[in-house]
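> can't give you the sequence, but here's the structure:
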């Protein structure tokens, strides 16, 4: 592949995804710098795409090259180019009716993923999608304790966060199964047909793992909480997976607390981390999973 013909793909923070044009055919090229992830990362991402093919709209895998950190050789994953407009760009242009329609499609897609069972929680560690261990003990309270120093908060705020984390973990423990989790399922990573509002692509699976069934729903509803959108997402999700919208929303907020903490300690790296920090601050101040800045 001639890397001089690559054009950076808009929308990502890593600067490692490109569009390639060859003989009139477009493809997407993701570069894996040595040492950023495990050498097997391109193979793992490719295996996840193949796993969900037919269940979710994902690109075809065209080429995979394993990274070799010892030789300073980057990994490579080449996939087909999917049509559609990024969901985060399309959503602000829609009226309430269309917003609800798109929210319905998003909810259905994530409900389908949440119905894909796994045997335990953990990261994928190889091309066979063997499930490893996150190395986290004591659930959310333990995770908060590990990262408390990095947040740089005063004791009252930390106490508020610890209280919410304990409540959230109790709620999450009521769900006794795990499933495939995309872990970055937000409109920026979804391509949409602007005419039909159907999802044409769910992209960027680098954080995929086996985890809690409400994780992706929490990610999707983290920042955009407009009633027409959120209500449609929750209704569609519950139509597929059962339960009530109120229960699903609370579980989604609880599951998303893991990501909010992880992002908040990295504030300053990108706008999403900064926004997550503000949300986490509001949750800690109000001692409410649904707290807003």
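On my side now, so go ahead. Remember, it's a predicted structure, so these values are computed and weren't measured experimentally.

> C-alpha only now, for contacts and for neighbours.
Will do.

> for the protein, what spans make up the strands?
Remark: strands assigned in the chain by DSSP state E are 7-8, 17-22, 25-32, 61-65, 75-80, 85-86, 117-118, 122-123, 178-181, 190-192, 199-202, 209-211.

> take a look at this one as well, against the first:
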């Protein structure tokens, strides 16, 4: 796919837009003042058909809702889709570096003595964000329907989710046995997902969508809330642990998640500090993450995240173990 080109927008007079690196949607741009290069903001477009007409305002309302809980950018401008122009959300440009780049550098330090300390510190900072959101209760599970953050409930069962995506998995080369194995995993996972008190879920909380101070390894910004919803408390933890499995990083994420709030997360997971608690939390996180993993693996495109999701999900289907990796 050809990369997005620089563009101008009549709603942002005096700004030149250049695509920001790191995303595969081509919807996020750095807007720089043509006469004041120091004047820089981030412009996020909602042009894809998957976005509802009011998505930009929902995103703005979410940023207002979580400000003070986790670091997020201030909203500068929001515009609905109109006259052929997509919805637009303009926010401040926060300091920091993408967390996935920081994480990759820390992993590459091996065998430097401070490698594990850095991985643990970064994991702890990211886990604390997930724990804070898991301790933010909402009245019901569902999607945010409007700028008032009204929740539209959804009826969801993981085995049905597998059945819905199975034809696309088969088109991608899965055998009937692999699909059957995945459905068996989903059937066993239902008990872990049922009964959890709903909370605020970012739903794409991975290092790529987090800005980090590379010196202190503290989170400076949590970005890209387009998949946010009211859902299971272990969902964001599962995202953080999905592909990045360095032991020190995982230990840090779990520590941060448990200490992000003293409130019980629901779903049978006690925010204790013992090894059994950590194992239960990890297992539940893997179960909760199956929802996103299945959706990613069944997509037609083949960006790096989709390819990783396919490999991980296939390993789970073949072994019956939610913790399996390729």
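Sure, I can see it. Predicted model, so just to flag it, every value in this text is computed and none were measured.

> how about the strands of structure 1 in a markdown table, adding mean neighbour count?
Formatted as a markdown table, the strands of structure 1 follow (neighbours: other CA atoms under 10 Å):
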| stretch | mean neighbour count |
| --- | --- |
| strand 7-8 | 14 |
| strand 17-22 | 18 |
| strand 25-32 | 19 |
| strand 61-65 | 16 |
| strand 75-80 | 21 |
| strand 85-86 | 20 |
| strand 117-118 | 16 |
| strand 122-123 | 19 |
| strand 178-181 | 24 |
| strand 190-192 | 25 |
| strand 199-202 | 23 |
| strand 209-211 | 24 |
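
> Among those, which comes closest to residue 270 of structure 1?
Among the strands of structure 1, the nearest to residue 270 of structure 1 by CA to CA is strand 17-22 (16.7 Å).

> can you give me the offset of the closest one from its chain's centre?
Distance of strand 17-22 of structure 1 from the chain centroid (CA atoms, centre = their mean, to the nearest Å) equals 23 Å.

> and what of stretch 63-80 of structure 2?
17 Å.

> I would like the residues contacting it, please.
53-57, 60, 86-94, 129, 132-133, 219-223 (CA atoms under 8 Å, 6 or more residues apart in numbering).

> What distance do you get for residue 115 of structure 2 to residue 103 of structure 2?
Distance, residue 115 of structure 2 to residue 103 of structure 2, using CA to CA, to the nearest Å: 10 Å.

> Next: residue 255 of structure 2.
17 Å.

> Which one's more surrounded, the two?
Legend: neighbour count by other CA atoms under 10 Å for residue 255 of structure 2 and residue 103, higher for residue 255 (24 against 21).

> What's the more buried one aligned with over in structure 1?
Counting by TM-score structural alignment, residue 255 of structure 2 lines up with residue 235 in structure 1.

> Likewise for residue 301 of structure 2?
Using TM-score structural alignment, residue 301 of structure 2 sits opposite residue 268 in structure 1.

> Now do the same contact list for its match.
residue 274.

> now do 10 Å
Residues in contact with residue 268 of structure 1 (CA atoms under 10 Å, 6 or more residues apart in numbering) are 274, 275, 277.

> which of those show up in structure 2 as well?
With both residues aligned by TM-score structural alignment, their matches' CA atoms under 10 Å, the contacts of the contacts of residue 268 of structure 1 that structure 2 also has are residue 274.

> Most neighbours among the contacts of residue 268 of structure 1, which one?
residue 277 (23 neighbours).

> Can you tell me what residue 120 of structure 1 aligns to in structure 2?
Match for residue 120 of structure 1 (TM-score structural alignment): residue 140.

> if I look at that match, how far off is residue 87 of structure 2?
27 Å.

> likewise residue 292 of structure 2?
Counting by CA to CA, the gap from residue 292 of structure 2 to residue 87 of structure 2 is 25 Å.

> quick revisit: excluding sequence neighbours, find me the nearest residue to the match of residue 255 of structure 2.
Using CA to CA, 6 or more residues apart in numbering and skipping residues adjacent in sequence, the residue nearest residue 235 of structure 1 is residue 245, 6.2 Å away.

> Can you report how many residues neighbour the residue mapped onto that neighbour from structure 2?
Under the alignment (TM-score structural alignment), residue 245 of structure 1 maps onto residue 278 of structure 2. Applying the criterion other CA under 10 Å, we find 19 residues in the vicinity of residue 278 of structure 2.

> tally of neighbours for the closest residue to residue 215 of structure 1 other than its chain neighbours?
Setting aside the residues directly before and after it, residue 215 of structure 1 is nearest to residue 255 in space (CA to CA, 6+ apart), at 5.0 Å. Residue 255 of structure 1 has 26 neighbours, counted by other CA under 10 Å.

> Now for the spatially most central residue of structure 1: which residues touch it?
In structure 1, the residue lying closest to the centroid (CA atoms, centre = their mean) is residue 184, at 1.3 Å. With contact set as CA under 10 Å, 6+ apart, residue 184 of structure 1 has these partners: 190, 202-208, 215-216, 218-220, 259.

> Filter those down to the buried ones and express that as a PyMOL selection.
Filtering the contacts of residue 184 of structure 1 down to the buried ones (16 or more other CA atoms under 10 Å) takes a single PyMOL command:
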select buried, resi 190+202+203+204+205+206+208+215+216+218+219+220+259
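
> if we can go back for a sec, there's contact between the match of residue 120 of structure 1 and residue 155 in this structure, I believe.
No: between residue 140 of structure 2 and residue 155 no contact is recorded; they are 11.2 Å apart, counting by CA atoms under 10 Å.

> re the thing from before, please say which position in structure 2 the residue nearest to the centre of structure 1 maps to.
Aligned partner of residue 184 of structure 1 by TM-score structural alignment: residue 204.

> Next: residue 49 of structure 1.
Residue 49 of structure 1 maps onto residue 63 in structure 2, by TM-score structural alignment.

> what about that match, distance to residue 304 of structure 2?
Taking CA to CA, one finds residue 63 of structure 2 at 28 Å from residue 304 of structure 2.

> out of the two, which sits in the busier spot?
Taking other CA under 10 Å, residue 63 of structure 2 and residue 304 do not tie; residue 63 has more neighbours (22 against 10).

> residues contacting the equivalent of residue 131 of structure 2 over in structure 1?
Residue 131 of structure 2 maps onto residue 111 in structure 1, with residues paired by TM-score structural alignment. Residues near residue 111 of structure 1 by CA under 10 Å, 6+ apart: 105, 213-214, 216-217, 233-234, 236-242.

> if we go to 7 Å?
Applying CA atoms under 7 Å, 6 or more residues apart in numbering to residue 111 of structure 1 gives the contacts 237, 240, 241.
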